[in-house]
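# sequence first, predicted model second:
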Amino acid sequence: MSGPDSEAGAGWKELRADEGSAGKRLDQWLATALAPEFSRSRIQALIREGAVTLDGRVVSEPKRKVSMDETYRIILPEPETPEPQGEDIPLEILYEDDALIVINKPAGLVVHPGPGNWTGTLVNALIHHCGESLSGIGGVRRPGIVHRLDRDTSGVMVVAKSDHAHRLLAAAFADHGRDGDLERAYVALVWGAPHRASGTIDVPLGRSSSDRTLRSVVPAGRSDARHAVTHFTVLERYGPGNPGEQIASLVECRLETGRTHQIRVHMAHIGHPLLGDPDYGRAFRTKVNRLPPELAQKVATFPRQALHARLLAFRHPETGRLMHFEAPIPDDMRELLDGFASL
């Protein structure tokens, strides 16, 4: 905690470390002192942005150990709203009852609020659409969310509207459907074409050593390694050549596990990253030069990874009925596929 002589001014605050604070991480100490207005992740971001100084010098390392009697000044932005508010954001609803709602999420829609995206998310839309039926489910910032899609991945999602539905659906997704009827199928437009018509990618994933927001294939013995299995089937091959030599292909991916960025990392691992993937497909950007000018322009300006959650099936948590939902490939991906089909 801060010492008794902490003080604040307009837009800033000074905190002096007492004996009990010595040895603590700077981000931990500040987050405790400034709770609940500022989360630890928000404090870390402010430190990295140069908002924290010690004796007039910027401190940019969140892990720095605090020493007794050190006085830190932190520039405080307006605190962000801790609870999301309802917003009138259009939803494409595939099904809805008192227990759950199934939507076709568009690319570009963030699922739940977080740093940099406190508004305009699916959660904001759900709060507006469902009202109080979402309260208390899954935490204030993630009401009813039992699984998620990346911001730039489109397709089918289910959201719980009751506590009972939330518990059972969350358990089904946590179990990855091994003991139930959960089924998830995605379609991805990837660079190149696997030699085999189908296959399984079974390699563990963990945090990337270069960017903690990304994932990478890691040794099974690493502390953060998570079992990850993707089954793929080649649906279409584009361009001349023998199997494995084409310029691109449309692949269906079925998840046996559900790790962050799993399909994107796994497909890149076998040499076939998704078109438009800004994180895992950078090394393949020059392949656009092999395309006809019109298609090359479309690929170069495609604003997201070409990934769509086509199918979701699960057992209804209230009725026990097997539910099956599909969403057609969206127009932006369809336009790319039509271009590749003409090669």
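Cool, the structure landed.

# from here on, just use CA atoms for contacts and neighbour counts.
Noted.

# OK, contacts around residue 238?
Residues in contact with residue 238 (Cα atoms under 8 Å, 6 or more residues apart in numbering) are 246-249, 340-341, 343.

# kindly report the same for residue 310.
Contacts of residue 310 (Cα under 8 Å, 6+ apart): 155-156, 184-187, 326-329.

# turn those into TSV, columns for secondary structure.
Formatted as TSV, these follow (DSSP: H, G, I helix; E, B strand; the rest coil):
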residue	secondary structure
155	strand
156	strand
184	strand
185	strand
186	strand
187	strand
326	strand
327	coil
328	coil
329	coil
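
# most neighbours among those residues, please name it.
With neighbours taken as other Cα atoms under 10 Å, the top of the contacts of residue 310 is residue 156, carrying 28 neighbours.

# residue 182 versus that residue, what's the distance?
13 Å (Cα to Cα, to the nearest Å).

# between the two, what contacts are shared?
Looking at what touches both residue 156 and residue 182 (by Cα under 8 Å, 6+ apart), the common residues are residue 312.

# circling back to that earlier point, what subset of the contacts of residue 238 is buried?
For the contacts of residue 238, burial is judged from neighbour counts taken by 16 or more other Cα atoms under 10 Å, and it is met by 246-249, 340.

# in strands, which of those fall?
248-249 (DSSP state E).

# now do the helices in the chain.
Here the chain has its helices, by DSSP state H, at 26-34, 40-48, 122-130, 163-174, 262-269, 293-300, 331-341.

# show me what the fifth one is packed up against.
Helices and strands in packing contact with helix 262-269 are listed as strand 215-217, strand 229-238; criterion 3 or more Cα pairs under 8 Å, 6 or more residues apart in numbering; DSSP states H and E.

# one more structure, for comparison:
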Amino acid sequence: MNTRRNPKDTAKRGAKPDSAAKSQPKQGFKGSHKPNSRPADKVKAPLPAKLYPVTEPAELLPFLLTHITGRGRNAIKSILSRGQVSVNGKTTTQHNLQLHPGQVVAIDQEKQAPPEELIGLTIVHEDEDLIVIQKDAGLLSIATAEETELTAYYQLMEHVRLANPKNRIFVVHRLDRDTSGLMMFAKSERIQQLLQTTWKETVKERSYVALVEGAVKHPEGTISSWLKETSTLKMYSSPHEGDGQHAVTHYKLIQMNRHFSLLEVHLETGRKNQIRVHMSDLGHPIAGDKKYGAETKTVGRLGLHARVLSFTHPATGELMIFESPIPKTFLKYTAPSSSN
């Protein structure tokens, strides 16, 4: 069964559901106490958590929707987002957490947990083995030794440690800082190594959309070259066959005007800056990519977005397919209109 996820359908962590918002007292309202009223009631003892044994495999949110009566879908999602649900004693906010027979789901509606805030990324999918995110342009995937700013890696590490301080995440692949789109992280070293050692067989599709300068003449094509790196860390295509890492990029034209073209790009190999180098070799550098010859700054970002990520789940064998919408800016600048 294919699993399709669209980041637009996934709410960003940290957003407070309306049902969770507390009503604020009106200004000027003051509490009153009548002298002859009876003494205040004793503070009620906290209600015990409700327990729901798991008898068959299910995802957490559908399980809750089945077992909690009298509450709507949004109300139940709010209970999850507030950290009031635990599985075998471990708090979780994962809607798609896989449940197994023998586990016990507990709901403690009196428990309050601070909302999580993730900056520059959205969690699209999470299970026991991996996390798939959509990263915004401008956010580092992971910091180098010289960089100390906020990264996707750091935020996800903090995210998984909310459930257990010993939890960790592991880098599987990266996106350049100015590239947006889909990427994944492993939640164990075993899954990380399994994905990396079987990457070519496991990953079924990695496709991007590229906003490039100029009008691309051919509706589709393939670029093949051998990539090398300079002492200044810039990649380039070697003129000599076999001199460097072999890189193959396929592209297909989506739409264009005389200033910009929008391409669908498929990677046959995954080399550093591969698309950026190959688009420059094509004579149509990615918009905003000054490092590889772009002359335009109109877009305000690098015109590259990781749109589709499809792979075989390393633990379950299930085919996972994730799609992200084309950035509206890319569509705007390539619209076939005379105003462009």
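Yep, that arrived. None of these values were measured; they are calculated from a predicted model.

# wait, doesn't residue 4 of the second structure sit right on residue 320?
Yes: Residue 4 of the second structure is in contact with residue 320 according to Cα atoms under 8 Å; the separation is 6.9 Å.

# what number of residues lie near residue 267 of the second structure?
18.

# which residue lines up with residue 271 of the second structure in the first structure?
Aligned by TM-score structural alignment, residue 271 of the second structure pairs with residue 259 of the first structure.

# need the contact list for its match.
205, 226, 228.

# just the buried members of those?
If we count by 16+ other Cα under 10 Å, the contacts of residue 259 of the first structure have these buried: 205, 226, 228.

# wait, which of the buried ones among the contacts of residue 238 of the first structure is closest to residue 172 of the first structure?
residue 249 (31.1 Å; Cα to Cα).

# wait, what's in contact with the closest one?
Here residue 249 of the first structure is in contact with 189-193, 234-238 (criterion: Cα under 8 Å, 6+ apart).

# do the same with residue 184 of the first structure
Here residue 184 of the first structure is in contact with 254-255, 309-313 (Cα under 8 Å, 6+ apart).

# which residue sits closest to the aligned residue in the first structure for residue 213 of the second structure, ignoring its sequence neighbours?
Under the alignment (TM-score structural alignment), residue 213 of the second structure pairs with residue 191 of the first structure. Excluding the flanking residues, the one nearest residue 191 of the first structure by Cα to Cα, 6 or more residues apart in numbering is residue 248, at 4.4 Å.

# any chance of the helices of the first structure in CSV, plus distance to residue 91 of the first structure?
Listed next are the helices of the first structure as CSV, based on distance: least, Cα to Cα, whole Å:
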stretch, distance to residue 91 of the first structure
helix 26-34, 36
helix 40-48, 30
helix 122-130, 7
helix 163-174, 20
helix 262-269, 25
helix 293-300, 27
helix 331-341, 17
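
# can you say which of these is nearest to residue 115 of the first structure?
The nearest among the helices of the first structure, by Cα to Cα, is helix 40-48 at 7.2 Å.

# okay, that closest one sits on what stretch of the second structure?
Using TM-score structural alignment, helix 40-48 of the first structure finds no match anywhere in the second structure.

# what is that helix packed up against?
helix 26-34.

# buried ones in the helix it packs on?
26-31, 34.

# same question for stretch 192-205 of the first structure.
So, applying 16+ other Cα under 10 Å, buried residues of stretch 192-205 of the first structure: 192-194, 203-205.

# what does it contact?
Residues contacting stretch 192-205 of the first structure (Cα under 8 Å, 6+ apart): 215-220, 224-234, 237, 243-249, 259, 262, 266, 271-272.

# how does it look with 6 Å?
Around stretch 192-205 of the first structure, the neighbours that count as contacts under Cα atoms under 6 Å, 6 or more residues apart in numbering are 216-218, 220, 225-234, 243-244, 246-249, 272.

# circling back: distance to residue 107 of the first structure added to the buried residues of helix 26-34 of the first structure, as a markdown table?
Compiled in a markdown table, these are given as follows (distance: Cα to Cα, whole Å):
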| residue | distance to residue 107 of the first structure |
| --- | --- |
| 26 | 37 |
| 27 | 34 |
| 28 | 35 |
| 29 | 38 |
| 30 | 36 |
| 31 | 34 |
| 34 | 36 |
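
# just the closest of the residues you listed to residue 282 of the first structure, please.
Nearest member of the buried residues of helix 26-34 of the first structure to residue 282 of the first structure, counting by Cα to Cα, is residue 27, at 32.9 Å.

# center of the first structure - which residue?
Closest residue to the average C-alpha location of the first structure: residue 150 at 4.0 Å, with Cα atoms, centre = their mean.

# now do the same for it: its match in the second structure.
With TM-score structural alignment as the criterion, residue 150 of the first structure matches residue 176.

# what stretch of the first structure lies opposite the helix or strand encompassing residue 77 of the second structure in the alignment?
Assigned by DSSP states H and E, residue 77 of the second structure belongs to helix 73-81. The counterpart of helix 73-81 of the second structure in the first structure, using TM-score structural alignment, is absent.

# what's the spacing between residue 327 of the first structure and residue 187 of the first structure?
Residue 327 of the first structure is 11 Å from residue 187 of the first structure, by Cα to Cα.

# that older thread, out of the contacts of residue 310 of the first structure, which is nearest to residue 101 of the first structure?
residue 156 (10.6 Å).
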